[in-house]
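Participant: here is a sequence together with a model predicted from it:
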Amino acid sequence: MKRLLLILLALWCTTSAFAQGEASNWYFGFGAGLQFNQATGTVTPVNDGQLTTNEGCASISSSTGELLFYTDGTTVFNRNHQVMDNGTGLFGNSSSTQSAIIVPKPNDINIYYIFTVDTGFPAGSIDSGLNYSEVDITLDGGLGSVTVKNFNLLARCSEKISAVLKDCVDNSVWVVTLASQNGDLNTFDTYHAFQVTDTGVNSTSVKSTFPINISDRRGYLKLSPDGLKMACANMDGTFGTGLLDDVVYLYDFDSQTGIVSNQQTLSISTNSPSPYGLEFSPNNRFLYVHASNNYTAQDASFNDPASHASTLAQFDLEAADIQASEYIVDERQLYRGGLQLGPDGRIYRALSATYNQGIPFLGVINNPNEQGAACNYNHTAIDLFPNLSSQGLPPFDQTLFNLEIDIIQNGQSTTNLDLCDGETYTLISEDIPGATYTWLRDEVVLPETDFDLVVDETGHYELIIDPNTGDCFVEGQAFVTVHDVPVANTPGDLLICDTDNDGFFSFDFVETTAEILDTQDPALFAITYY
């Protein structure tokens, strides 16, 4: 087991300490939003969003979790939910599957790139292709301004886009989309990987061409958090029938070169087989697919929720036969929708009744690293009312969701640790030969340099491991709270009469519990009666 862990550790990397903060605020659908609090592990719906988008959206926050800006691919809103200076007229589209993705400029905390992909719908409309715009967050009093707008990279492309870290040396990022070889046709067979470095966006892509001929732009493209796999949802089927090329293409991705290889084909076995949403589990083992029966505006029953059906499926990428590993997580009357990993390690599912009719909930896969039913899907996990989910959720640089190590190791999927005064606990990681261990409490470096640390004080503890092999740093964290030792206050006497003389007595300890706890928080302290 130790050897296996060392292999995994070499693959874990992040761009900065706990950079998942960049994905702390989501805005999507019809006025909907979520706020992730990494310290408490809570997810809170918010009502201040300004988006009205059927599909595409993107959000970005600071590394510490403060909202910076968000967009539907055409209009950019600042942290005050106002239109950003020069923030209109971007060449995305709210009807594009992944209308936009926001990538911070490597090694520059003030510059962000908004990559946009247009839509070809309705038929005959002009497709603006792949473009990027630049935001300087220091301008307009810190609210940001769009300083470069709609720099064209490809004249035509699909509605698909994803991003992942290239390496931890210069923190450069790959942005990948699907288009034709020269980016000038409306049928697609080539993946273009554009490198974003601290000098800007390289407009010359790394191309990977395959014997495919995709004419339908719709569906998600996702890279795995470790940057080793890529999946492409292809809805290139006959409208309303689910026939003809409704498949997911699965690939290997070389994060050092940007080359895509080893195409495999996966299909959904139900009557709603047209793949749309995609997401990888945090441990990179499972691929989740949200598919539909693909009724569109060309169908008379397009606006009837009863005409739509969807499937949520799981595939085990470590199985000898990946297709045979298909597990149907959920199947019901529902329109298509996106899937997105959250900073809490859960996968969120966008829900929509029809193209134009949203739903006031998000579904959640609570344990996406687990196989089959153990993944624990909750269809109405997040209540968004009065706002609505539609088909899209904001994509991010997938590296943000690469696994952090668990330094608490108490069998609970949380970074919170509660102790009583006088109690100690040992935070621990894998002992990697030759590695350097740096422990911090409340951002102050501690003198301890071993792979474990005994704690007995309240604080935010961080561990940063440098393998000293050229690989990325490994990180873990724990929010430790030390509480006063509980006091059992003496309650008043309870007098019970056996009024029916049957020898049995019924006691209600509700009021007694409150007396015993007094001012102590019942959410933290429990009472057991004997």
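Facilitator: Here it is on my side, so go on. Numbering: from 1, shown residues only.
Participant: use CA for all of it now, contacts and neighbours both
Facilitator: Will do.
Participant: on the three-state scheme, S63 is what?
Facilitator: Under DSSP: H, G, I helix; E, B strand; the rest coil, S63 falls in the coil class.
Participant: ok, now V176?
Facilitator: Per three-state DSSP, V176 ends up strand.
Participant: tell me which residues touch it, please.
Facilitator: Residues in contact with V176 (Cα atoms under 8 Å, 6 or more residues apart in numbering) are 161-163, 191-194.
Participant: report the spatially closest residue to N25, excluding sequence-adjacent ones.
Facilitator: Q35 (4.7 Å; Cα to Cα, 6 or more residues apart in numbering).
Participant: for N110, same thing?
Facilitator: I137 (5.3 Å).
Participant: thinking again about what came up before, ok, and the most crowded of the contacts of V176?
Facilitator: I161 (30 neighbours; other Cα atoms under 10 Å).
Participant: surely Q264 and C232 touch.
Facilitator: No - using Cα atoms under 8 Å, Q264 is not in contact with C232; the gap is 10.5 Å.
Participant: settle it for me: which of these two has more neighbours?
Facilitator: Higher neighbour count among Q264 and C232: C232, with 24 against 14, using other Cα under 10 Å.
Participant: who does the host helix or strand of that one touch, helix- and strand-wise?
Facilitator: In this structure, C232 is located in strand 229-235 according to DSSP states H and E. Contacts defined by 3 or more Cα pairs under 8 Å, 6 or more residues apart in numbering; DSSP states H and E place strand 229-235 against strand 221-223, strand 246-253, strand 274-280.
Participant: take the one below as the second:
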Amino acid sequence: MTWMKKNLAVALFMVILGSPLLSLSQNRCSYVTPRQTDNWYFFQNAGIKFTDGSVNANNLPGNNLTSGNGTATFSDENGNLLIYSDGMKVWNSNHNEINFGPNLAGDAGATQAALIVQRPTLNQILYIFTTDLLLPAPLGTDGFNYAKVDMTANNGAGAVLERQNHLLDQSSVMLTGVANAAQNGYWVVTHGAGNNAFYAFEVTAAGVNTDAVISNVGAVLDTDYSKSELIGAMKISPKGDKIAYASMGKQHI
């Protein structure tokens, strides 16, 4: 990613337990790597495929991602590619665009532009969560949103059924997820803009719960685009007991 290549200080902020979000997931089972993450697509038509312990770089033909930063890829339980997205458009395993209309509400320039989550007990339904850069007026932002994909639609080629389902008016472009404590769903987490809030949205068999669990802790991330504090990356530990983010604009740890 471009921001990672720059010789800039980043802030690494870690939360260890203690927040409403993390207390819900800290007792989850040991992590087992799923085949849903076997394929990784990047921009400039690059990719990595993980298969039975081997790693093949640049071995994913047909990649439509040509420029930008953040991408998301999702495969089935056997490691077969299903869809990939740059937060704006969505392609299936045949590398055909399946959004059939307006773009999703993300921004390909965001460092973590998209995250794809499968709906529990209804595997053909995938949710794509997207972040959007908070740009100076009059451009603004589309905020934090999600789209719904049905892989059985369009004669099995897949189609975006819903798009731009609004969750937050504005947020950082940091986005991550983890299985919940009951192992029957997922938490999707982003950081707020102009505050110190982590927003966690749960995905279960019922769909996306649009009422977030909000945890206020740590530094406030400024909304001034020139400070770049909303740009960065975030990750939750596999056990769900730690969360960390790196902000491009912060100068402390």
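Facilitator: Good, I have the coordinates. Remember, it's a predicted structure, so these values are computed and weren't measured experimentally.
Participant: ok so, going back, pull up the overlap in contacts between Q264 and C232 of structure 1.
Facilitator: Common neighbours of Q264 of structure 1 and C232 (Cα under 8 Å, 6+ apart) are 249-250.
Participant: so where do the strands sit in the stretch 151-253 of structure 2?
Facilitator: Using DSSP state E, counting those that start in this stretch, the strands of the stretch 151-253 of structure 2 run over residues 159-168, 171-179, 186-192, 197-204, 207-208, 213-216, 232-236, 242-247.
Participant: residues near the aligned residue in structure 2 for Q35 of structure 1, how many?
Facilitator: By TM-score structural alignment, Q35 of structure 1 lines up with K49 in structure 2. K49 of structure 2: 18 surrounding residues under other Cα under 10 Å.
Participant: isn't K49 of structure 2 right up against T73?
Facilitator: No - in this structure K49 of structure 2 lies outside contact range of T73 using Cα under 8 Å: 11.1 Å.
Participant: what residues are shared contacts of the two?
Facilitator: 39-40.
Participant: thinking again about what came up before, with distance to L115 of structure 2 added, can I get the strands of the stretch 151-253 of structure 2 in CSV?
Facilitator: As requested, the strands of the stretch 151-253 of structure 2 are exported to CSV (distance: least, Cα to Cα, whole Å):
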stretch, distance to L115 of structure 2
strand 159-168, 14
strand 171-179, 7
strand 186-192, 8
strand 197-204, 12
strand 207-208, 13
strand 213-216, 18
strand 232-236, 12
strand 242-247, 16
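Participant: between those, which gets nearest to N27 of structure 2?
Facilitator: strand 171-179 (10.7 Å; Cα to Cα).
Participant: wait, what's in contact with K222 of structure 1?
Facilitator: 161-163, 230-232, 278-280.
Participant: for those residues, which ones persist in structure 2?
Facilitator: Counting by both residues aligned by TM-score structural alignment, their matches' Cα atoms under 8 Å, the members of the contacts of K222 of structure 1 that carry over to structure 2 are 161-163, 230-232.
Participant: which of the helices and strands packed on strand 229-235 of structure 1 sits most buried?
Facilitator: strand 274-280 (a mean of 31; mean count of other Cα atoms under 10 Å).
Participant: what packs against that strand?
Facilitator: strand 221-223, strand 229-235, strand 246-253, strand 286-292, strand 339-341.
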